[in-house]
Each structure stands twice: as structure tokens, then as C-alpha cells.
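sequence plus predicted model, see below.
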Amino acid sequence: MSLSASSSSRSVLRRRSKAAPAIPLVPCPNCGRQAKVYISGKDEHPGWTFYKCKYHSSTCNFAHWEREYVIYLIDNNVLKGDAAVDALGWAEARREELELSLGKKKLAEEWGRSSQAGACIAGTSNNNGAFDGNRRTVSELVLLGRQIVMLLEILVAMLLFIDVASVFFIWKK
């Protein structure tokens, strides 16, 4: 079984358990000081975990979001086997949850602005002009978007297969 197949099935398992695997902190490859873990408080990435050298931006450039840090650990043989699969699956699932949460927040803000202009699709505004939307509608739209993306990925894979098969048959002639 390939790593990607394992990580996607592990990703589903991780969502159910919510237990974070042990992700070790390693020395910075640039300066040798221990990397530290942080949680982003910025609006672009609220709640995202990242790992960086304590001296990042002054003398060092070692910094990674959690998923990329796990990939760094795997590439450098710090995480191996099941530990690597578990950590990668969990990091991918966590990233999806954070992106979905951020997407819902942005969508609600967009709908809130539309509501103030009188063009809200699924909800009404209260006296303050804030969006009082239908959470179920937002969830359904996000789910529909994910399904569309999955279908597009399948379509691209099929087209790639057809292209490769065509090249193979052309070479055989």
C-alpha cells in the first residue's frame, strides 16, 4: 500500500479520534538550536500550528507549517513507518479542518456583506447589519464544493491516464 493511500485512510481515522500523534521537535538545520512549536493568531491562518527556529528572521530561516514540518521530518528520516503515516494523516486532516473552518468564516463574512447590500442568498441581517445566516446552507455549499473538487481531480486523473496510454500506443507503432 502506498503512503498516500495509507495517509488518506489514516486521515479519516484521525478525524474520529482527534488524538494528536507525537511530533518531535528537532534542532534547526541552520543554527542547531531547538525548533519550537507555535500557534498562529493571524487572521490568514487562525489556530494553525507552525514550527520554527527561535532565531527565525534574525539569523535563521527555518519555519514550517505543521503539515510541511511533518513532511520535513519524514524526508529527513526522523519519522518512519506507522509514526510517519499517523503524523502525516493527522496533519493533513487538521489542515483540512482549519481550511474548512476558515472557508466557512470567509463565506459567512461575504454573505454578511451581501446581506447588508440587500443581496443575501441564504439568510437575513439583523439590526446591526450582521449576517444571521443558515449554517446548514453553508455546510451544504462547502460539501458541494469539496465534491466538485473531488470530481475534477478524478477527471484530471482520467485525462492523464488517457494521455499516457495514447503516448504508449503511439510509441508501440
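Everything's here; your move.

contacts and neighbour counts: CA atoms only from here.
Fine.

which strands and helices sit next to the lengthiest helix in the chain?
For the chain, the longest helix by residue count, based on DSSP state H, is helix 135-172. If you count contacts as 3 or more CA pairs under 8 Å, 6 or more residues apart in numbering; DSSP states H and E, helix 135-172 packs onto helix 81-116.

buried sites along the helix it packs on?
Going by neighbour count (16 or more other CA atoms under 10 Å), the buried part of helix 81-116 is 84-95, 98, 100, 102, 104, 108, 111-116.

Lys106 is in contact with Gly112, correct?
No: contact criterion CA atoms under 8 Å: Gly112 and Lys106 do not qualify, at 9.6 Å.

for Gly32, which three-state class applies?
Three-state call for Gly32 (DSSP: H, G, I helix; E, B strand; the rest coil): coil.

quick check: the gap between Lys52 and Arg67.
Using CA to CA, to the nearest Å, we find Lys52 at a distance of 13 Å from Arg67.

same thing with Gln34?
19 Å.

who has more neighbours out of the two?
Neighbours per residue (other CA atoms under 10 Å) separate Gln34 from Arg67, with Arg67 holding more: 21 against 14.

before we move on, which element is the more buried one in?
Per DSSP states H and E: Arg67 is located in helix 66-75.

which elements pack onto that helix?
strand 49-53, helix 81-116.

spatially nearest residue to the most centrally placed residue in the chain, not counting backbone neighbours?
In the chain, the C-alpha nearest the mean C-alpha coordinate belongs to Arg95, at 3.1 Å (CA atoms, centre = their mean). The shortest distance from Arg95 to any non-neighbouring residue, by CA to CA, 6 or more residues apart in numbering, is to Arg67 (7.3 Å).

here's the one I want to compare it with:
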Amino acid sequence: MSAACSSVSAIRCRAMALPLARCPICKVKVRMYVSTTEKHDRWVFYKCEKHGVTCDFWRWELEYVEFLVDKHYLNGDPAVDAIGVVEEHREELLKAQEPFYMNGSVSSGKKVLKSDSGNLMSRQQAVALMMLGKELAMLMKMLVAVVVLLGLAALVLIMLKK
């Protein structure tokens, strides 16, 4: 669904297939599209095939999920999963739109970031690198927790032997 998905959520993002409902106005099937405008690059939206002709049904991805839940096309766990994935996706896309600072250079949108040393980094690479850093920090926390638990287990075994 998005290149902005972190590697942890990439499987969920790709696996999230929302049902294509019938338009509540004209009953024609709703279709999924991906925006290519600079303001909403890679944002997913859904609209009626007759949008702009005889119909005005059009929703961003999150609003479309809310529509599906309201109309009972999504219920229970699939609805909760869809809302979570779509909110995470929107948050990542919003973060990707924020100005990015690197060695005094400012970049936003699709522009390329250039450091003083002449190395080039695309905005997408910068976002991916930041997400990787977050994931590494989470793995380090989990590693520390495992080491502490193993230490406690060893201490309990030593105490039981005495």
C-alpha cells in the first residue's frame, strides 16, 4: 500500500485489503486510487466510478474505513485492524510531508536532501532510516528485558540449589 510503511508494519500495510463497496449514492462499485499530487503524495482514496459525472462519493482511506464500519461491511477485529493500519499509514504519510532538516538543508515533499559532504538522500530514504532507528531502539529494549529475565532466572536457580 505504501512505501512509507515501516518494515514492522509493511506486512500489515500490504495485507490490508479493504472491501470495495457499492456507492451509497448511485450503487456503482467504488474504486481505490493513490494520489500523486505533491500535497497528498501516496495518499490512498476511494471514489465512485461516476465521481464528477453524476456522483460525488469520494473518501480518503481513513474516512472510507469509517464508512465501511458504519455500513457494517467491516465488523469486529477486521474493523479494528483496518482502522489501526489506516491511522498508522496516514500518520506516516503526514510525517513524510513535514519539513526535514539535515546539515542545515531543509527539504519537504519529494525533494532530495543534500548534506555538506555531497551525499544525496531522498526523503523516502530518510524516513526509512528514521523508522529503522526506532525499530532498533525497540529491539535493544527487548534485548535488555531478556537479559534481565535470564539473570533473574539464574539467580532463582542459584538460590534453589542452596
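Received it, and whenever you're ready, just let me know what you need. Source: prediction; values computed, not measured.

thinking again about what came up before, structure 2: matching residues for the helix holding Arg67 of structure 1?
Using TM-score structural alignment, helix 66-75 of structure 1 lines up with residues 61-70 of structure 2.

average distance between the helix holding Arg67 of structure 1 and structure 2?
Between helix 66-75 of structure 1 and the aligned residues of structure 2, the post-superposition mean distance stands at 0.6 Å (mean CA distance after the TM-score superposition for structure 1).

quick one: that helix to strand 49-53, angle?
If you take axes from the mean of the first three to the mean of the last three CA atoms, to 10 degrees, helix 66-75 of structure 1 sits at 60 degrees to strand 49-53.

need the contact partners of stretch 98-112 of structure 1.
The set of residues external to stretch 98-112 of structure 1 that reach it, using CA atoms under 8 Å, 6 or more residues apart in numbering, is 45-48, 120-121, 125, 129-133, 138-139, 142.

of those residues, buried ones?
The buried subset of the contacts of stretch 98-112 of structure 1 - by 16+ other CA under 10 Å - is 48, 120, 125, 130-131, 133, 138, 142.

closest one to Leu3 of structure 1 out of these, please.
Trp48 (23.9 Å; CA to CA).

got the contact list for the corresponding residue of structure 2 for that closest one?
In structure 2, Trp48 of structure 1 lines up with Trp43, judged by TM-score structural alignment. By CA under 8 Å, 6+ apart, the contact set of Trp43 of structure 2 is 34-36, 60-61, 90, 93.

relative to Ala21 of structure 2, which of those is nearest.
Glu61 (13.1 Å).

burial of the closest one, as a residue count?
Quick note: Glu61 of structure 2 (other CA under 10 Å) scores 23 neighbours.

swap in the one 5 residues further on?
Neighbour count of Glu66 of structure 2, defined by other CA under 10 Å: 18.

rewinding a little: didn't the residue nearest to Arg95 of structure 1 look like it was pressed against Gly89?
No: in this structure, Arg67 of structure 1 is not within contact of Gly89 by CA under 8 Å, at 9.1 Å.

need the nearest residue in space to Met16 of structure 2, chain neighbours excluded.
Closest to Met16 of structure 2 by CA to CA, 6+ apart is Ala82, at 6.8 Å.

aligned partner of the one you found in structure 1?
So Ala82 of structure 2 corresponds to Ala87, using TM-score structural alignment.

distance check, that match against Ser139 of structure 1.
27 Å.

check Asn61 of structure 1 too.
For Asn61 of structure 1 relative to Ser139 of structure 1 (CA to CA), the value is 38 Å.

again with Ala108 of structure 1
For Ala108 of structure 1, the distance to Ser139 of structure 1 - CA to CA - is 11 Å.

and for Glu97 of structure 1?
Taken as CA to CA, the span from Glu97 of structure 1 to Ser139 of structure 1 is 13 Å.

please apply the same query to Leu73 of structure 1.
34 Å.

for Thr59 of structure 1, same thing?
Distance from Thr59 of structure 1 to Ser139 of structure 1, by CA to CA: 44 Å.

residue in structure 2 paired with Leu100 of structure 1?
Per TM-score structural alignment, Leu100 of structure 1 is aligned with Lys95.

and what of Gln116 of structure 1?
So, by TM-score structural alignment, Gln116 of structure 1 is left unmatched.

correct me, but Gln116 of structure 1 touches Ser125?
Yes: contact criterion CA under 8 Å: Gln116 of structure 1 and Ser125 qualify, at 6.7 Å.

can you tell me the closest non-neighbouring residue to Arg33 of structure 1?
Arg33 of structure 1 sits nearest to Pro27 (CA to CA, 6+ apart), 5.2 Å away.
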